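Novice: Everything below, folded, please.
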Amino acid sequence: MKCPGLSDFQRLMISLENSLQLEDTKWKVPAFEGGTLKGTDISLTHYEQAILWIDEVTLRFRFYPETFGLAVSILNRILASVKVQVKYLRCITVTCLFLAAKTNEEDEIIPSVKRLAVQSGCMCSPAEILRMERIVLDKLQWDLCTATPVDFLNTFHAMLMSNLPHLFHDCLRMNPSSHLALLTRQLQQCMACHQLVQFRGSTLALVIITLELEKLTADWFPAITELLKKAKVDSAKFILCKELVDQHLGMLSPSNHVYVFIPAKRNPQAYHKQKSSACSPQPISRNMNPPIPGVLISAKKQTEEEIMETEFYDGFRYLYNEESVSEDRIIKEMISGKAQLQEARCPCPLLQSPGQDQ
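Specialist: Coordinates of the predicted model:
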């Protein structure tokens, strides 16, 4: 709700204070003991797989990131309040996502219970989901409103852009909305880590922003210090969370891509058998479809990640009024950015065809 006469930053401060109050009263997380959820047979792996499954179904139905955050928060509150057997975990998980979708999504996006049960692959019947929905609502006293890590991330990022409006001025492929989409993906990955469940959403969101801001500017410390004061985050917990998040994201980072250059005028298999330069020692499969000549071939995972980042980017553009960007500027940024990213990612020097040296 907008308050007339207040600046954007003042409205953000009001939103942050309201979220912090909700977090103080509603924040609950499951306690793990001896590799399992205390008092249950749910292991750490079961819990992490449940969060990752929520993320997968969220992308499949194109739900908002806020829906994912709310679904995880509802699930954590249930697991912290009730001793759940692992055989009911999937049904509870899909029910939490269904409740979050009905809270955040538009009516035309919300799937029917039957469609959700079939397309999500939850192995639950619509009747079971409806019965579990009533149980979850009763346990939470029909109060699903809470502040999620995704909510804090959106608020902190908007406050950061208010303090540092020229942060992405010199970045060709980065702007506020694409940056927020990147941070959101990192946050979702961290929310599936059982070691990070112990930290509040405000702390986790601020750590994600801090780690990314350190890579972008040397003036990150004053801006983060100001956010720490406003968010009233404990310094010791912040430092511990920062170390764990840095370690977790480092484990998820893909290894360096290996490229193989296929000359345009040579047969790929025959050329590979010769002792000419190649970045990969592994032989090229004979059953492989012939690659496009003169093109660098990279792993398929890179393309999937770029598509996922583009989808998230489109979801955040409206937050920063970036719909009016001209097509010429977009094309220019894509061409320039692609060249820089390719140079930065490829560990091999630029390769040339043997015939070009003559």
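
Novice: CA atoms for contacts and neighbours, from now on please.
Specialist: Will do.

Novice: And residue 13, how far from residue 137?
Specialist: Per C-alpha to C-alpha, to the nearest Å, residue 13 is found 31 Å from residue 137.

Novice: Distance of residue 227 relative to residue 154?
Specialist: 13 Å.

Novice: Likewise for residue 140?
Specialist: For residue 140, the distance to residue 154 (C-alpha to C-alpha) stands at 25 Å.

Novice: who has more neighbours, those two?
Specialist: Legend: neighbour count by other C-alpha atoms under 10 Å for residue 140 and residue 154, higher for residue 154 (20 against 14).

Novice: Here is a second sequence; please produce its structure as well for comparison:
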Amino acid sequence: MKDLQSVDSLLLKELKLCCAKESSFLPRDSGLRILEAAPAENHNAVSAKCRDANVEELWGLTSFFGYSAQTFVQAVNMLDRFLTIMKVQPKHLPCIGVCCLHMAAKMVEEEHVLSPTRELIRISHSKFTVSDLGRMEKIISEKLGSPEPQAVTALTFLHLYRSAFEALTAGREELPSIGTLEAQLKACTCRLVFSKAKPSVLALSLLAQELNALQSTTAMKAVQQLQKHLKISEGELLHWREQVGRCMAQYYSGECTKPDNKKLVWIVSRRTAQNLQANRFCVPGLPTIPEGNWDESESEDSCEDMSCEEDSLCGSPGSDGGGAYFPSTFRSTCRE
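Specialist: As a prediction, this is how the structure comes out:
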């Protein structure tokens, strides 16, 4: 196996640069403790359970709109940082979550991939308007810094580590696919506890856990080289490997429910709903169905409080006007 010094100098430089930046994108520790301490059924503050449920919904939206893992991880990073500096009421969380996803998509995705704001709101079944989302975006930008740069996340390190591993092993060792690693990272991201981990440590923990299952001595030596180069302690890496292992055990079990972007609920206009209600008793009689063969020819303290100034961020669904319910790509597929 090659030595780490033989790896592309630009790659090592990028790793060091990301390590220097990662602390700037970590959620505030005191805010994370407040979220963890909040009762699950608290109606005045966001709890860890409430946050995790919202992140799972964002994962489903990411899958439905075909957004990348980078968009999802970026959105959750923004969400966590915002929740740990602001005192947020649970009723505002859907608006904040969707807004973070929309902001992240505008940073990461190409313009032709972006979903119109009205479609995003309709698909998420959210009770706020386009103007509400615009106001929330201004608040988040103000609190996190505008313009908001792309965060250094665990996904950033996953891609860098994998490139380093390929260089160290000269491509002779089997490595987990980036798709598998991204899916595992998204599963971890749905749990608030992983927001406490440094992105560099969480990414290396995911890789080490997966490489250990492959029983590759060469690859594990590469993990040790990166661990030493980035000055990650053995205790820290072991702690997060255990956390990742527990999360993956549940993720691959039958108890875990993955996002299903095929489960859609029809949204109808008020006029259509009234017509349906008025005509519900007008059921035409059906002719008798003949029996026979089928005819094949027929076919808290450290957080700022936004609860008062933003109480109006709960409008009615789609009250900003109409717009196509399904994304344009989905509609064109249906026509075909």
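
Novice: what's the TM-score for these two chains?
Specialist: Once superposed, chain against chain, the TM-score is 0.67 (TM-score structural alignment, normalised by the length of the second structure); 243 aligned residues with a C-alpha RMSD of 2.4 Å.

Novice: so the residue nearest the centre of the first structure is in which element?
Specialist: Centroid-nearest residue in the first structure: residue 185, 1.1 Å away (criterion: C-alpha atoms, centre = their mean). Assigned by DSSP states H and E, residue 185 of the first structure belongs to helix 176-191.

Novice: by contact count, what packs against the very next helix or strand once past that helix?
Specialist: Later in the chain than helix 176-191 of the first structure, the nearest helix or strand by DSSP H and E is helix 201-216. Applying 3 or more C-alpha pairs under 8 Å, 6 or more residues apart in numbering; DSSP states H and E, one finds that helix 201-216 of the first structure contacts helix 149-163, helix 176-191, helix 220-231, helix 235-252.

Novice: Quick one: the residues in the second structure that the first one pairs up with.
Specialist: The alignment of helix 149-163 of the first structure onto the second structure (TM-score structural alignment) covers residues 154-168.

Novice: which other residues reach that stretch?
Specialist: Contacts to stretch 154-168 of the second structure, defined as C-alpha atoms under 8 Å, 6 or more residues apart in numbering, come from residues 1-4, 6-8, 11, 15, 18, 70, 73, 173, 178, 181-182, 185, 198-204, 207, 219, 222.

Novice: What are the buried residues along it?
Specialist: 154-158, 160-162, 164-168 (16 or more other C-alpha atoms under 10 Å).

Novice: now those in TSV, with distance to residue 136 of the second structure?
Specialist: TSV is the format used below for these (distance: C-alpha to C-alpha, whole Å):
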residue	distance to residue 136 of the second structure
154	26
155	26
156	27
157	30
158	31
160	33
161	35
162	36
164	39
165	41
166	42
167	44
168	45
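
Novice: which one of those residues is nearest residue 304 of the second structure?
Specialist: Using C-alpha to C-alpha, residue 154 comes nearest to residue 304 of the second structure of those, at 27.2 Å.

Novice: Against residue 235 of the second structure, how distant is the closest one?
Specialist: 19 Å.

Novice: same check, this time on residue 175 of the second structure
Specialist: Separation of residue 175 of the second structure from residue 235 of the second structure (C-alpha to C-alpha): 24 Å.

Novice: Neighbour count: the two, which is higher?
Specialist: residue 175 (17 against 9).

Novice: Nearest spatial neighbour of that one, chain-adjacent residues omitted?
Specialist: Closest residue to residue 175 of the second structure apart from its sequence neighbours, by C-alpha to C-alpha, 6 or more residues apart in numbering: residue 211 at 7.2 Å.

Novice: neighbours of the one you found, just the number please.
Specialist: Residue 211 of the second structure has 19 nearby residues by other C-alpha under 10 Å.

Novice: who touches it in this structure?
Specialist: 175-176, 219-220.

Novice: Can you find the partner of it in the first structure?
Specialist: Aligned by TM-score structural alignment, residue 211 of the second structure pairs with residue 213 of the first structure.

Novice: re earlier: tell me what angle the helix holding residue 185 of the first structure forms with helix 235-252.
Specialist: 90 degrees (axes from the mean of the first three to the mean of the last three C-alpha atoms, to 10 degrees).

Novice: what kind of secondary structure is residue 270 of the first structure in?
Specialist: Here residue 270 of the first structure is recorded as helix under DSSP: H, G, I helix; E, B strand; the rest coil.
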